[in-house]
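Chemist: Predicted model follows, preceded by the sequence.
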Amino acid sequence: MRRFRIAMSRQAPVPLAPRPVHREETRARWYVPLSVCVDLLGAALPVAATIVKVQEPHPLRLAAAAALLWPLIGVMSKRYTPAAWGDGGGLRAVIRDWLVLVGALATLRVVCGLDSVPAEAFTALIPALVLTGVCQKAIHRHLLAARRDARALRHVVVVGESPTIDAVVEQLAQRTDHEYVIVGACPVGDGEVSSGVPVCVRLPCEAPEAPDADAAAVLSAADELAADLVFVAPGRHMSGERVRRLSWMLHDQGRSLMVLPGIVEVARRRVRLTSAAGLTLLHIAPPPRGGVHAVVKSTVDRLGALALIALLSPLLVVLALAVRLGSPGPVLYRQTRVGRNTEPFPMWKFRTMVVDADRLKVGLEAENENDGHMFKMRRDPRVTPVGRVLRRYSLDELPQLFNILFGHMSLVGPRPPLPEEVVKYNNVEMRRLSIKPGLTGLWQVSGRSDLSWRETVALDLRYVDNWSLSGDMNVMARTLRAVLDGQGAY
């Protein structure tokens, strides 16, 4: 809940200068020079050194060509924009640009009459890829830290119907990794804005006769609050034509406008803009569930589980001995969990509780510290001393690698629920079961048991709808840090 409180606190309006400084430009003053310098040096120096080593002609010319082409490709692909830095570093875009660089330099060699292409020439381009990726990631992390400290933000005025304004404010307040802070609202109609955002001016329900009346009111509010961006949420009283007229004057006055389509938790890679007969259409691709995506995920899961079992086999033996000697009872605890499409399966864990823990749970229901369907106690009396250590570092979960090997689970996915939890699910919560549960997932790397039930469901649904192989790699990399940190593990 800490993130939620921080985000809510930064929604409060603050006194600002009469005219906003464009914060995107302010924070980019050193981002752009740093990125360009890293790209120039990362491409020029290794290429020059390699060409000199293999004694190819024109080493300086080829190095200069590589040094100039790499930033030029970055400019064309918009790699030096705040959007690229703010969305997570854009590693996929960097790899795509690097392949373009390899092709461009290969073509240039042929044009210059250099027929052979030594392997060293391509190896020399790898530092450019690595350095650019590291630089993009470093800028992304710096930007996120600045946003969490209420810096590098853009001040926004929201235009729309009152319930929509409240929904936008609530959604933005849940996270701190974005750049938007709502400083005012221009509701359409007389509805009450309950989110606490200052109401600057109210727009009539019907489009005014004067074409510039809406824009004049919104511009006045933006000037008063020093906002440099306007969010517009179309609705019953804010038609497409009315939004169009509003955008004309806002753009003429140098203000940016963003239209909120009303969809949430959809990854940008699934969204594609198109048009037909003057209509702007937003195409949303379905989540990758079957076909090649499913085969790749299953293959990665089983090969990864097999490799981890082989690598961790000595640790598994040590942990099994510790459990056996720590308290009476079996080493493994077998529990029925619900998997994909509500299929039950036996899940294995190292035993961390006393033997009759399930029977004792009935008497502890009143002590449940979770606000949803899960049962969680920070100091559960059923947990053994060895079990506390195993839970602290999630070592009790390691036998689930065999569940992954047998196809019950995935390396990454939603938390596997108990049957008694599933019977309480509503239709939205049931969507968590549309894919295999995971050994780790967004829930595990985002706070685990410290999260509310609503936050847990939101994270799981975000994963279910936006799964990708690169996203899985990111979650697995974050898992190690979460395990060592131990936050929310009990």
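Modeler: Right, received. Where do you want to start?
Chemist: Only C-alpha atoms from now on, for both contacts and neighbour counts.
Modeler: OK.
Chemist: show me where the stretch 201-350 of the chain has strands.
Modeler: Taking DSSP state E, counting those that start in this stretch as the criterion, the stretch 201-350 of the chain carries its strands at 229-232, 256-259, 271-276, 279-284, 332-338, 344-350.
Chemist: show me what contacts P198?
Modeler: By CA atoms under 8 Å, 6 or more residues apart in numbering, P198 lies in contact with 13, 183-185.
Chemist: Please compare the first structure with the one that follows:
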Amino acid sequence: MDEPEDRPSPFGEALVRVGPTPVSRRPKPSKVDAARWERRYRAVVISSDVAATAVVIAVAAFVILRITGQPYFLHASGTAATIVCVLPMSRAWNQHVLGEGAEEYRRLIRGLAASAILVALAGLLFGALDVQPWVFLVVPTVAVLALFQRYLLRQALHRARRRGQCMLPVMAAGAPDTVAELVHRTRADAHVGWRVEAVCTGERGTGEIAGVAVAGRLDQVADQVRRGGYRVVAVTADPYWNPDRLRRLAWDLEGTGAEMVVAPVLMEVAGPRLNFSGVLGMPLLRVSAPSFGGGRRMIKEVVDRAVAACLIVLLSPLLLTIALLVKCGDGGPVFYRQRRVGRDGTTFTMIKFRSMVVDADAVRARLLASNDAAGPLFKMRRDPRVTRVGAVLRRYSLDELPQLFNVLAGRMSLVGPRPPLPEETVTYERAAQRRLLVKPGITGLWQVSGRSDLSWEESVRLDLRYVEDWSLALDVAILWKTARAVLGGRGAY
């Protein structure tokens, strides 16, 4: 058997050996190694932002000089100095937000927006009314380039993490079931960068949970962290934890270099619905009711229909080409129409390019024994009903393009839960019924998280998360990830 290979990380030396390693033989996590690659990654991010600022401003100064004949040295140097000073003040270079989540991008955008405002105010204050190009062209260009660079750096970091590098050693402390769930999630989503290396739970001091060694009891967490040098202490639900014990744990972890993270009981509620506030001196986590209407939903409706109309016009040559290929394939109809359930349980006719033989629905009954999907779904990895043209269409989701007409008609959304069949909704439990509170979408969390490879329970969980925590920013993120998933053809059959 080949020995596992030590591969260098793009942000430092190899942190772990790539390959299966028994729990008993794993090296102890190194706080020094974790801190080293974190510092290097942060330095690369800062350097890329400064380089983007310098390049854009230098090019802009040269172009403006050629057009107007004025050097505008003060404008260029003042804009650059403002950006470089405001970004750290807006915590755009904070270590804890780099490499994961939308907060990194939000802070960068806020910092650059504040820079543009300060440049404009400086122009008004000193009578330099010719700062408009720097405010409305130069700073936005810096933002576009910096965001693109941050995205590329994050992809490089995620690739390293999928190889087991650039990970943060984590100590999990809580009940065995909640700790096991955390372990499974960190393994499934390696790009987050957490690797649970040890566990403290209940009265047990030995054994394993989900393949991770139990290092001690819950009252020994701080001592184990000092010995092992863990970077994150993830506290999960357990009756042992009360406000006094959590506060004392936070005190005991001071000086260890470990960050304490407490997983809330409401693990599937996130985003704009969670707000922290203080009442009578007590920190409270406010959970607002999910919004299924209002101004934001109106914006979503307008954007959906406008984008759908633009895409139909832009993709019309592709739509016509696919229609001809489907028609010439076997002479059957171009479109496949099917009744689906939309918002509030109303039914509508969803249209797709036909990717199966004409009598596919009649043949389905004979194939139920070969169903590869769980729950009420029916999916087959090698469905004999799929035509040759249909196989290509389904792999890259081109068969779903006609659903843009459903979006234009207001029956569907660009992003939302999967549109179910009427017979599926009959078997829905109460949790799954909440999928029907919003319009179904052409794409959604279910598609960017694995598409047909997901289990029924996981697809329901992701759809419910979207329904509960919807935001316009989440829609944009899903649309971006959908393009990547479709181009790669992952999970589609």
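Modeler: Arrived safely. As the structure is a prediction and not an experimental result, all values here were calculated from the model.
Chemist: TM-score for this pair?
Modeler: Laid over one another, the chains give 0.86 as their TM-score (TM-score structural alignment, normalised by the length of the first structure), with 472 aligned residues with a CA RMSD of 2.9 Å.
Chemist: picking that back up, for the contacts of P198 of the first structure, pick the one with the most neighbours.
Modeler: Within those, most neighbours by other CA atoms under 10 Å means A185, with 29 neighbours.
Chemist: Which secondary structure state is assigned to it?
Modeler: Three-state call for A185 of the first structure (DSSP: H, G, I helix; E, B strand; the rest coil): strand.
Chemist: mind checking how far the alignment partner in the second structure of it is from E259 of the second structure?
Modeler: Aligning on TM-score structural alignment places A185 of the first structure opposite V199 in the second structure. As judged by CA to CA, to the nearest Å, V199 of the second structure and E259 of the second structure stand 16 Å apart.
Chemist: try D49 of the second structure
Modeler: 26 Å.
Chemist: Likewise for I83 of the second structure?
Modeler: According to CA to CA, I83 of the second structure stands 29 Å off from E259 of the second structure.
Chemist: the more surrounded of these two?
Modeler: Between I83 of the second structure and E259, counted using other CA under 10 Å, I83 has the larger neighbour count: 24 against 16.
Chemist: which residue sits closest to A320 of the first structure, ignoring its sequence neighbours?
Modeler: V331 (5.8 Å; CA to CA, 6 or more residues apart in numbering).
Chemist: Per the alignment, the one you found pairs with which residue of the second structure?
Modeler: Correspondence of V331 of the first structure to the second structure, assessed by TM-score structural alignment: V334.
Chemist: show me what contacts that match?
Modeler: Contacts of V334 of the second structure by CA under 8 Å, 6+ apart are 323-324, 326-327, 353-354.
Chemist: Isn't W98 of the first structure up against L131?
Modeler: No - contact criterion CA atoms under 8 Å: W98 of the first structure and L131 do not qualify, at 11.5 Å.
Chemist: corresponding residues in the second structure for stretch 131-142 of the first structure?
Modeler: Under TM-score structural alignment, the match for stretch 131-142 of the first structure is residues 145-156.
Chemist: Report the mean deviation for the matching stretch after fitting onto the first structure.
Modeler: Following the fit onto the first structure, the mean deviation recorded for stretch 145-156 of the second structure is 1.8 Å by mean CA distance after the TM-score superposition for the first structure.
Chemist: burial of the aligned partner of L246 of the second structure in the first structure, as a residue count?
Modeler: Here L246 of the second structure is matched to V243 in the first structure, going by TM-score structural alignment. Residues lying near V243 of the first structure (other CA under 10 Å) number 18.
Chemist: any idea how far V243 of the first structure is from A222 of the first structure?
Modeler: 16 Å.
Chemist: ditto for A65 of the first structure
Modeler: Taken as CA to CA, the span from A65 of the first structure to A222 of the first structure is 46 Å.
Chemist: Cool, thanks, talk later.
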